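K.L.:
sequence-free structure coming up:
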């Protein structure tokens, strides 16, 4: 029988892009957050801990509390971390290991954050993006927690002892033995190199074989490898009544690739562009002018792109306030949206929570890191979520096209 899983992520897009790996192989999977009570009958539960922006101690406490509430010993545990090490992956991993140790007296982690489908790899225990050190990437310059992208050093910052397993070990045919040896020793985590999906397949299979109590720590690349280790069934279609209302696409991420995607989307003239400046969002009366034109365009079947404009070097501290202000501005027209797309986990979480949505029934993956599902709660509409730095300049166009097909044809699968 295929294993049941609990995925604990630090943001919403990560929760979705890991769980969709299992859905693509025919298993029912759902994402939830907040005070929602997950359906225990669903084989793959993915929960957004909303801890990306928290300090290390607060993130660890959040994970400890959620694990006490959500973790069923009959479920294998996947701790999702960001493939560019944003947030507090070390503190959260330490809390996860402590939870397992307190529950069963033992804990061992298999760490493999690589996501080759999005250009993130691990070589000699260090994260790389596009073949170059992570420290040279835009995402690291804009937002990082640790002094370097060396995974062993990251874990050590939270008091976790680890051993690095390099590519020759990963590919050498005795990886399960190597993992079992680490699990039997003083190290709590095996740090695994991976450059390809095949490397991640080896890690997943060896990790499952080496120790039945291992917690897997990684990004969606490892989740896909773990999902592939089980059986594959035909996807049960996710269908809805066709809807002629337009799609709302919201770009709140600071990543340049999302901004490039917005510019590319505008070139075909098929969306209405409504940019909004941060100072407008944060003004006392907010962007009250937005709701009426958006509602009219959506009712006419037009797709609308709402973009938070940026100028110069963005102030990262404003991110949560901007996302919440935009969500408040759009809440009055939530019931008039035919489909929704959001780039950036913070933006997606703020919108969905404000719209009284408490979960997502996952349906399919549009491209690596971009999931498609059906919202659960006050609204039941197609939704696509994308981490801001994932994809390329055409990703937002592909998302728009897929949402248009989903809402007009009534088929999300």
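P.N.:
Cool, the structure landed. Keep in mind the model is a prediction, meaning the values are calculated, not measured.

K.L.:
rest of the way, CA atoms for contacts and neighbours
P.N.:
Will do.

K.L.:
Tell me which stretches of the stretch 101-250 of the chain form helices.
P.N.:
Along the stretch 101-250 of the chain, counting by DSSP state H, counting those that start in this stretch, helices occupy 138-142, 151-156, 167-170, 175-184, 197-210, 220-228.

K.L.:
What's the local residue count around residue 268?
P.N.:
Other residues within reach of residue 268, judged by other CA atoms under 10 Å, total 9.

K.L.:
Surely it is in a helix?
P.N.:
No: Residue 268 is assigned coil when assessed by DSSP: H, G, I helix; E, B strand; the rest coil, not a helix.

K.L.:
So which of the helices of the stretch 101-250 of the chain is nearest residue 130?
P.N.:
Closest to residue 130 of the helices of the stretch 101-250 of the chain, according to CA to CA: helix 138-142, at 11.4 Å.

K.L.:
Quick check: what element follows the host helix or strand of residue 293 along the chain?
P.N.:
Counting by DSSP states H and E, the element that carries residue 293 is helix 291-299. Going down the chain from helix 291-299, the next helix or strand is strand 303-308, by DSSP H and E.

K.L.:
what comes up buried for that next one?
P.N.:
Neighbour-count burial for strand 303-308, with 16 or more other CA atoms under 10 Å as criterion, is recorded at 303-308.

K.L.:
got another, please set it beside the one above:
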């Protein structure tokens, strides 16, 4: 069984669907399960942590705890999943976690790449591209928590680890087979960033790395591994995607701004969370649920998504951590209230937002189902009392994703659903 440790919730869903798409029956757990938890029959298990933005020492502790659980449940290979835009700072958390896992698994050389061509992320000559732009020229340059001002991945990772970092160039990867294995075996660097510009490059890497104890990267390389290990097509699963839907959006990414704008353009019922006007999260959530109880229509939107200028104003007023804490707490309470009111499909936008929703609902895990968009699967929680979840990373999906995912079925009643 393949075990995956993901550093955030939406990243975990992204990698889980990549594994399923390539033929592995996949389970997703939110947080490390208790030691006695025995996973149902599966070929891959993903543990979703919330370790991307916490202090590096805490991220290492959480990741090693997840590793301990996976090793106790027949996992023969571990994959550390981080973001395809390499979200991190000089302090981590990619490097410190990768180093701790490598030490625990006695991995001499670890191959990694954030390349995920399906999402427009490619690595060439050691540099990360987002679409046609270098990482440092993309919108990630001004990310509010991890501004990415350098595109050189070797340099970025080297700043986070004491061991040497090297490069597997594109020609070496394309050579594949014995030549690629030899290059990895002869490398003096402890970590090797592999160029990959196509899905075929990732499949070549997956075949060569299929026996390594530790591999790391974004969902793209995980899919390459799954292609080498799996049946080549998604397993047959039945998912009922009916039931009333609601959207909770907290991401401030450029793509989510487009997606929220599309819902507003369509005239969907919408309520904006304003943490400056109401900084108490309990009251902020109660106001949103009161609005929900009195509105009518399908697929309502409750959102704190805002423009870069609005985000700076909010963070200046409340602090970066303070504003995030208020909104995450409020969003979690809103999710619980919506589930109690009969929402059966809950769509969230943003990694931290999704993590807050999952934690508040008490969702332990679930089966990975069909994709609403590449890398954005529906999740059927283990507990049938919980709604189906669609946890969207900020930059994922077409502009109409939130609209199409929350489109009502013919039998879905409009809100309000319950008093």
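P.N.:
Cool, the structure landed. These numbers were taken from a predicted model, which means no experiment stands behind them.

K.L.:
about what we covered before: just the residues contacting the helix holding residue 293 of the first structure, thanks.
P.N.:
For helix 291-299 of the first structure, contacts defined as CA atoms under 8 Å, 6 or more residues apart in numbering pick out 244-248, 272, 303-304, 329-330, 332-333, 336-338.

K.L.:
now the angle from it to strand 303-308?
P.N.:
150 degrees (axes from the mean of the first three to the mean of the last three CA atoms, to 10 degrees).

K.L.:
Could you tell me the end-to-end distance of stretch 100-117 of the first structure?
P.N.:
Chord length of stretch 100-117 of the first structure, first to last residue, is 30 Å (CA to CA, to the nearest Å).

K.L.:
wait, I meant stretch 142-158 of the second structure
P.N.:
Counting by CA to CA, you get 22 Å between the two ends of stretch 142-158 of the second structure.

K.L.:
what about the spatially closest residue to residue 210 of the second structure that is not a sequence neighbour, how many neighbours?
P.N.:
Excluding its sequence neighbours, the residue lying closest to residue 210 of the second structure (CA to CA, 6 or more residues apart in numbering) is residue 225, at 6.1 Å. Residue 225 of the second structure sits with 27 neighbouring residues when counted by other CA under 10 Å.

K.L.:
Residue 225 of the second structure and residue 28 of the second structure: what is the separation?
P.N.:
17 Å.

K.L.:
what's the neighbour count on the equivalent of residue 23 of the first structure over in the second structure?
P.N.:
Using TM-score structural alignment to pair residues, one finds that residue 23 of the first structure aligns to residue 20 in the second structure. Residues lying near residue 20 of the second structure (other CA under 10 Å) number 27.

K.L.:
ok, how many other residues are close to the spatially closest residue to residue 229 of the first structure that is not a sequence neighbour?
P.N.:
Ranked by CA to CA, 6+ apart and with sequence neighbours excluded, the top spatial neighbour of residue 229 of the first structure is residue 205, at 6.6 Å. By other CA under 10 Å, 17 other residues sit near residue 205 of the first structure.

K.L.:
same deal with residue 62 of the first structure?
P.N.:
18.

K.L.:
now the strands for the stretch 251-400 of the first structure?
P.N.:
With strands called from DSSP state E, counting those that start in this stretch, the stretch 251-400 of the first structure shows them at 271-276, 303-308, 339-343, 357-367, 370-377, 382-386.

K.L.:
could you dump those strands to TSV with distance to residue 403 of the first structure?
P.N.:
Below are the strands of the stretch 251-400 of the first structure laid out as TSV (distance: least, CA to CA, whole Å):
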stretch	distance to residue 403 of the first structure
strand 271-276	13
strand 303-308	10
strand 339-343	6
strand 357-367	10
strand 370-377	8
strand 382-386	7
